[in-house]
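Participant: Curious how this folds, go ahead:
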Amino acid sequence: MKSIQHGVLLRKLNYSETSLILNFFTLENGFQAYIFQGGKKKKGNMLQALSLVEITAYRREDSELGKITEINSLYNPQSIPYHPIKSGLAFFITEVLAQVLKSSDQDESMFAFLEHEIKWLDNSEEYTNYPLWFLLKLANQIGIGIHVADPNGAIFDLQDGVIANQTPSSHLFVNDETVALLIELLNSDKNEFLALSIHRLLRSQITDHLIDYFKLHINGFKTPKSMAVMQTIFE
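Facilitator: Next up, the predicted model:
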């Protein structure tokens, strides 16, 4: 059956000398996988991390892998593919999203969130704290947002996703100097959040805690391979 969908590119894998396997999060059907024969030659330059595209494809009822016949850009990024920091950040984001959304169905709110953030990132120069912003907002989008039960709390309960002052019985918690900063971040609007001056070691620690949080709440979630690169970039 033929369909036209609007998607965010999450993963690109080589299938042959000329073809690709592509994973998208689509507006119409959530996570989708396709083979794009000849894709390297036809649209190779367009298919970058976080590309927003329109996909024309066929899918047999007995197959989970559709076949793309045409793909066109919905948004032409001006900086993400060419800016070394933004392109690295885009790769990190797609690694996270590919794991979080790998079995997701249609979610118009999630697609709108991703579309907005992609365009924002492409046009902004405030991106040092952006990995933290994105992880926290993504957690909200998928229903595992962190709740500040006590504004003076010193303990981040990883199991329940709550910041308070009670030590949880599970022993899955954080109790260090990052918790106060995490509270401040959760209570900041986007501009305040991104403008905060955060020491690189604290930023790295919070990122590690959030990745651990995702591991606990997302089945099969693993540390993105680009984590080390990201932390080096933002030193």
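Participant: Please make it C-alpha for all contacts and neighbour counts, starting now.
Facilitator: Fine.
Participant: what are the ranges of the strands in the chain?
Facilitator: For the chain, the strands defined by DSSP state E cover 2-14, 20-26, 30-36, 52-58, 65-73, 147-148, 155-157, 162-164, 173-174.
Participant: which helices and strands sit right next to the third one?
Facilitator: In this structure, strand 30-36 packs against strand 20-26, strand 65-73, with contacts taken as 3 or more CA pairs under 8 Å, 6 or more residues apart in numbering; DSSP states H and E.
Participant: Stretch 223-235: end-to-end distance?
Facilitator: Start and end residues of stretch 223-235 are separated by 19 Å (CA to CA, to the nearest Å).
Participant: roughly how far is that stretch from the heart of the chain?
Facilitator: 14 Å (CA atoms, centre = their mean, to the nearest Å).
Participant: To compare against the first, here's the next sequence to fold:
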Amino acid sequence: MQVQTSAIVISSLKYGDNGLIIRCYTQNSGIESFILKNAFSGRNKKSSVFLILNQIKIIYDQKKNSNLNYLKEADAEIYYQSIYSNPIKTTITLFLGEILNSVLQEEETNLSLYQFLSSGLNEFDSNRTNYADFHLWFLINLTRFLGFFPNYSENYQFFDLTNGVSTHDFSSGFVIEKEELILFKNLIDLDFNAEETSKFNQIQRKKLLEIIIRYYELHISDFRRPKSLEVLYSVFE
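Facilitator: Next up, the predicted model:
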């Protein structure tokens, strides 16, 4: 059966001399993997279409009981203006792509998640000055769709990362308090689209990212600490 859908590129791996294996989050059916032949040869080179987190339109042959479908056509659906021309944005994009490749597994339609990914990337691309906090906002709000958005409440001394709830019990697991708790609350309350300036400085940003990575590690059993994390830290130094 031939299928046409919008998709967001999550990963791209060279296959043989001229082929690509591409993993996408599709609008129609969630995570799908594809093989594309002759991606690097001839006049119809398509490798640039499959940059990480590109938004594309694809046509493919869907086979029953197969985890790898053949792409017939693929073209850009959204043309980014700054994501791949701004080195900081590019680094953030590659980092988020690595996270998404690790955490997105469902092979079913989730239009709300697709819309979150698409609209977030579009806002990130169009924001010319205030984008340094985007990855923090993106990751904390992604947990809404992964099932462990923080259940934060005022007037509690600690936040328990293991159980995802505010608490008075310091011994309940991995907890944050004081300055870290204030930063975490400010991140939960952050409206990236409404902020005119970055809310966090370099030190706060790094501290928050470590908290978020630990939070993901505690809630996703096979979560892998991103290899691109240190590169991301370096671009903000």
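Participant: picking up where we left off before, now the strands of structure 1 in JSON lines, with distance to P224 of structure 1?
Facilitator: JSON lines is the format used below for these (distance: least, CA to CA, whole Å):
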{"stretch": "strand 2-14", "distance to P224 of structure 1": "13"}
{"stretch": "strand 20-26", "distance to P224 of structure 1": "17"}
{"stretch": "strand 30-36", "distance to P224 of structure 1": "19"}
{"stretch": "strand 52-58", "distance to P224 of structure 1": "22"}
{"stretch": "strand 65-73", "distance to P224 of structure 1": "24"}
{"stretch": "strand 147-148", "distance to P224 of structure 1": "25"}
{"stretch": "strand 155-157", "distance to P224 of structure 1": "22"}
{"stretch": "strand 162-164", "distance to P224 of structure 1": "24"}
{"stretch": "strand 173-174", "distance to P224 of structure 1": "21"}
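Participant: for the helices and strands packed on strand 30-36 of structure 1, which one sits closest to L181 of structure 1?
Facilitator: With CA to CA as the criterion, L181 of structure 1 lies closest to strand 20-26 of those, at 32.0 Å.
Participant: Check how far the closest one sits from its aligned residues in structure 2, on average.
Facilitator: Once the two are superposed, strand 20-26 of structure 1 sits an average of 0.3 Å from its aligned residues in structure 2 (mean CA distance after the TM-score superposition for structure 1).
Participant: In terms of secondary structure, what does that strand contact?
Facilitator: When contacts are defined as 3+ CA pairs under 8 Å, 6+ apart, strand 20-26 of structure 1 sits against strand 2-14, strand 30-36.
Participant: at 10 Å instead, please
Facilitator: Contacts defined by 3 or more CA pairs under 10 Å, 6 or more residues apart in numbering; DSSP states H and E place strand 20-26 of structure 1 against strand 2-14, strand 30-36, helix 39-43, strand 52-58, strand 65-73, helix 84-100, helix 108-123.
Participant: Can you point out the buried residues in the shortest one?
Facilitator: Think helix 39-43 of structure 1. If you call a residue buried by 16 or more other CA atoms under 10 Å, then helix 39-43 of structure 1 has these buried ones: G39, K40.
Participant: returning to what we had before: nearest to S169 of structure 1, of the helices and strands packed on strand 30-36 of structure 1?
Facilitator: Among those, the nearest to S169 of structure 1 by CA to CA is strand 20-26 (37.2 Å).
Participant: Please name the residues that touch the closest residue to L13 of structure 1 other than its chain neighbours.
Facilitator: Of all residues not flanking L13 of structure 1 in the chain, I21 sits nearest, at 5.1 Å (CA to CA, 6 or more residues apart in numbering). Residues in contact with I21 of structure 1 (CA atoms under 10 Å, 6 or more residues apart in numbering) are 11-15, 33-37, 39, 65-68.
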